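S.K.: Structure for this input, please:
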Amino acid sequence: MPETRDDAAPEGHAPLLLPAASVALVGQVPQPREAPPPPPMPAAPEPPFTTITWWQLVDKLEKSGPAVGLAPGQDLTLTALTLFLVDLTAPFGYGVTLPTLALASLFAVPAGARLLLQDVVVVLSIIDLQLAMSGICSVHDTGAFPYSLSVVVDGGVVRLIDHTSRAPDENGTAGAGGEVRWINVTLTCPGNGVENPPCAARPIREGWELGVAALRTVRTVGPVMLSLASDVALPADGSWTQVGDRERVAGRARCC
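M.R.: Okay, the predicted model is just below:
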């Protein structure tokens, strides 16, 4: 079992203030060591992640605000961690969008501060993951999706390959706070992700990926956003055909 920590905030109501200008919180990653003699039975592998669970702090977080407060000029880095937030309601807040994506219920990141999450898995409740997906690629505002090759909503989870957003400020104004950087971060839920996701978003770098995207998104309830690289060419095997007049309809094609 991964190491689990549930003491991520003090007992009082005030957020935990970082003591230094730059702080890094790193999970327990296995370190290379000299090979011992072969054991009689295979040794169990060390857990690659440290899990931080907040369930004992849910009431305090919902009543008194974020557990960790940064000051302007401070940096906080979280890497090789799993944040288990299933018991926390709306950890991203409400009205989720990609430009303003932030764990506002956990971290206060004012203007001038910076939060970096790298190689992190965020485990949400199914409802909160659905809300996050709906905000990222909403059917009500399809123009809000930035069409980024670094954001993937697929297979019932969200993968932030390399994304930068802005946290709310101390008054709760979305996008007016400090920088939040997401590198190789997965938003998921217990089980195998959302079974019928409200939307999907995939980068397309090669023509064959269009067919894969069509098959993988058949269970998606809402819109499917495809971010195409500038040099994508359709396969020449006849699986894609031109739709309509070639001179009048540019860029439209039909698969299979």
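S.K.: Could you use CA atoms for every contact and neighbour count after this?
M.R.: Fine.
S.K.: Ala108 against Val68, yeah?
M.R.: Yes - the pair Ala108 / Val68 is scored as a contact, 6.3 Å apart, by CA atoms under 8 Å.
S.K.: Next, the second sequence, to be compared with the first:
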Amino acid sequence: GKTRDRVRVYHAIYGDSPSAVGEHARELMSEGYSAFKTSPVPSNWREMPWRQVLREADERMSSIRDAIGDGPDLAVDVHAAIRETALSIQLAKVITPYRLMFIEEPARAEFVESTAALRREFRVALATGENLYGLHRYTELLNADAVDIIQPDMLCCGGLLEAKKIAAVAEAHYVTVAPHNPLGLISTAAGVHHAASINNFTILEWHGDHKKKKSEFVNESWVPVDGYFELPTNPGIGMTLNHDAIAANPPGHWDRGFATYSDGTPGFL
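M.R.: Reported below is the predicted structural model:
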């Protein structure tokens, strides 16, 4: 059965400059959201001297806080892109004063020792786990006391039943669950059902998919109201496929691709 009547979401903030992220944050505030997540650094941060990266991070966080005020929640996602533990600690010290909800993937989740070390250093909740598969990979993190918020992805962790097991083990460690959810409306529906069925849910990721072309592939329109999804009452996960739209858009090859830096190095992520 359900443990709540609605599910809170945070919306991603995009932009490569402090002014751009601030502008997007103001736009999202006008749509009723009260929680947000962004990258603390611009996409070309690897091309910058590290001191400039830290300065950019400070300016980005300041711009967003100026836009949203002190009340809304704000999280950051490092995308597991920093390999050096010491640099992640330095970044965290710069952005912590902006009253963060959590710092996501400051290290690769499979590098349990580094993640645990970062959690001991941080004064902000550490969130991770989007790329892990199966209960036992999450259990390694939990047993190492390496995480405050676990982030299973309904499409990657092993499905809804596996996510329930992961949440149960996390609950035994007093760890909350904030499902990873960048992959569309069907994933969102699964995430909402998961959130409704566990006690230790905290917040669900959301990327405004109702505004994107992919929304044509389902018949239902899911739009958060004041930053919350109401629980669906339709059968199943509450969503049905629009087969005409799917037939009109046959699947093709998709390649995520990687950036190439100015020295010719392929991007890590």
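S.K.: Drop the TM-score for these two in here.
M.R.: Superposed pair, TM-score by TM-score structural alignment, normalised by the length of the first structure: 0.29. Supporting alignment: 120 aligned residues with a CA RMSD of 5.7 Å.
S.K.: related to what we said a few turns ago, Ala108 and Val68 of the first structure: which is more packed in?
M.R.: Ala108 (29 against 20; other CA atoms under 10 Å).
S.K.: Could you measure from that one over to Leu78 of the first structure?
M.R.: Per CA to CA, to the nearest Å, Ala108 of the first structure is found 14 Å from Leu78 of the first structure.
S.K.: which other helices and strands contact the host helix or strand of Ala86 of the second structure?
M.R.: Per DSSP states H and E: Ala86 of the second structure is located in helix 85-95. With contacts defined as 3 or more CA pairs under 8 Å, 6 or more residues apart in numbering; DSSP states H and E, helix 85-95 of the second structure has these neighbours: helix 50-68, helix 112-121.
S.K.: Can you give me the buried ones in the last one?
M.R.: Neighbour-count burial for helix 112-121 of the second structure, with 16 or more other CA atoms under 10 Å as criterion, is recorded at Val112, Ser114, Thr115, Ala116, Ala117, Leu118, Arg119.
S.K.: Also the longest one?
M.R.: Judged by neighbour count using 16+ other CA under 10 Å, the buried positions of helix 50-68 of the second structure are 53-54, 56-65, 67-68.
S.K.: Contacts only, for Phe36 of the second structure.
M.R.: Phe36 of the second structure sits next to Tyr10, His11, Ala12, Ile13, Pro72, Asp73, Leu74, Ala75 when contact means CA atoms under 8 Å, 6 or more residues apart in numbering.
S.K.: For it, pull up the helix or strand it's in.
M.R.: For Phe36 of the second structure, the host element (DSSP H and E) is strand 35-38.
S.K.: Same check on Leu129 of the first structure?
M.R.: helix 126-136.
S.K.: next structured bit after that helix?
M.R.: Heading C-terminal from helix 126-136 of the first structure, the first helix or strand you meet, by DSSP H and E, is strand 151-154.
S.K.: Packing partners of the next helix or strand after that following strand?
M.R.: Counting by DSSP H and E, the next helix or strand C-terminal to strand 151-154 of the first structure is strand 157-166. Here strand 157-166 of the first structure touches strand 151-154, strand 179-188, going by 3+ CA pairs under 8 Å, 6+ apart.
S.K.: So what touches the first one?
M.R.: I take that to be strand 151-154 of the first structure. 133, 158-163, 199-203, 216-217.
S.K.: Make a PyMOL selection of the buried ones in the residues you listed.
M.R.: Burial among the contacts of strand 151-154 of the first structure is assessed by 16+ other CA under 10 Å; the matching PyMOL selection reads:
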select buried, resi 133+158+159+160+161+163+199+200+201+202+203+217
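S.K.: Need the three-state assignment for Thr82 of the first structure.
M.R.: strand (DSSP: H, G, I helix; E, B strand; the rest coil).
S.K.: Next: Val9 of the second structure.
M.R.: Val9 of the second structure - assigned by three-state DSSP - is strand.
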